[in-house]
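Q: missing the sequence, but the structure's below:
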């Protein structure tokens, strides 16, 4: 497995553990046992993010995608798990986040091409 593929797989894992930690934080308000999942989720997310950076992925790309994807997925997860509404304005924000992540990734790819030339 190449470092690039490994980095992306680790980034997906970091995003999912951060989202799980965030959703568990809401669940812990009524079920305090979920605080253990909050700690494991956030600790796991940061450890995985550090592992992503060790694969050579740029910090701006990794952190930008991790943070933005976490926000969008947490909003969607809170709709599914807790029935919290997503308003039109929130939906537009999620679309803007996705567009921003795409811009960061495309910009990083363009920068790599310039650097390699």
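A: Received, thanks. All values reported here derive from a predicted model rather than from experimental measurement.

Q: use CA for all of it now, contacts and neighbours both
A: Will do.

Q: can you tell me how far residue 38 sits from residue 69?
A: Distance, residue 38 to residue 69, by C-alpha to C-alpha, to the nearest Å: 18 Å.

Q: scratch that, residue 104
A: Between residue 104 and residue 69 the computed distance is 12 Å (C-alpha to C-alpha).

Q: Same question for residue 45.
A: For residue 45, the distance to residue 69 - C-alpha to C-alpha - is 13 Å.

Q: Comparison target below:
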């Protein structure tokens, strides 16, 4: 499998859609608000569609690790910036470990097809 720039574009779209969908999940108030609930559903569906397109040329394990890792990081950032949900030191350390894992995969793994 030889990843293409388009595959990383699809993966970026999947990550952005998932993060926005999760923000709307927070705004849906446990599915009691219709518009945020619908936005969440559409964005999650888009995220999985975009991820499926990225999987045409990215290995599943690599794509999912990047999607999940960056999704966690960006969702935590949205939580802190938009919803004022501050993280404590152990949470920040855990996210730093996730970031380091994604970096190691992308820089050193031969599985990623670089």
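A: Great, that's in hand. These figures come from a predicted structure and were not determined experimentally.

Q: still on that earlier bit, what do residue 45 and residue 69 of the first structure both touch?
A: Common contact partners of residue 45 of the first structure and residue 69 (C-alpha atoms under 8 Å, 6 or more residues apart in numbering): residue 15.

Q: okay, the two: which has more neighbours?
A: It is residue 45, of residue 45 of the first structure and residue 69, that has more neighbours when counted by other C-alpha atoms under 10 Å, with 25 against 21.

Q: With residue 54 of the second structure as the reference, measure out to residue 94 of the second structure.
A: The gap separating residue 94 of the second structure from residue 54 of the second structure is 27 Å, by C-alpha to C-alpha.

Q: Which residues belonging to the helix or strand where residue 10 of the first structure lies are considered buried?
A: Here residue 10 of the first structure sits within helix 3-28, counting by DSSP states H and E. Within helix 3-28 of the first structure, the residues that qualify as buried are 7, 10-28, counting by 16 or more other C-alpha atoms under 10 Å.

Q: Check which helix or strand residue 51 of the first structure maps to.
A: Element membership of residue 51 of the first structure [criterion: DSSP H and E] is helix 35-54.

Q: what's the offset of that helix from the middle of its chain?
A: Here helix 35-54 of the first structure shows a centroid-to-chain-centroid distance of 11 Å under the convention C-alpha atoms, centre = their mean, to the nearest Å.

Q: Just list what it packs against, helices and strands only.
A: Applying 3 or more C-alpha pairs under 8 Å, 6 or more residues apart in numbering; DSSP states H and E, we find helix 35-54 of the first structure packed against helix 3-28, helix 59-82.

Q: Spatially nearest residue to residue 72 of the first structure (excluding sequence neighbours)?
A: residue 94 (5.5 Å; C-alpha to C-alpha, 6 or more residues apart in numbering).

Q: and that neighbour, how many residues sit next to it?
A: Close neighbours of residue 94 of the first structure, defined as other C-alpha under 10 Å, add up to 20.

Q: Ok, residue 43 of the first structure next?
A: 16.

Q: Trace it over to the second structure, please.
A: Using TM-score structural alignment, the partner of residue 43 of the first structure in the second structure is residue 45.
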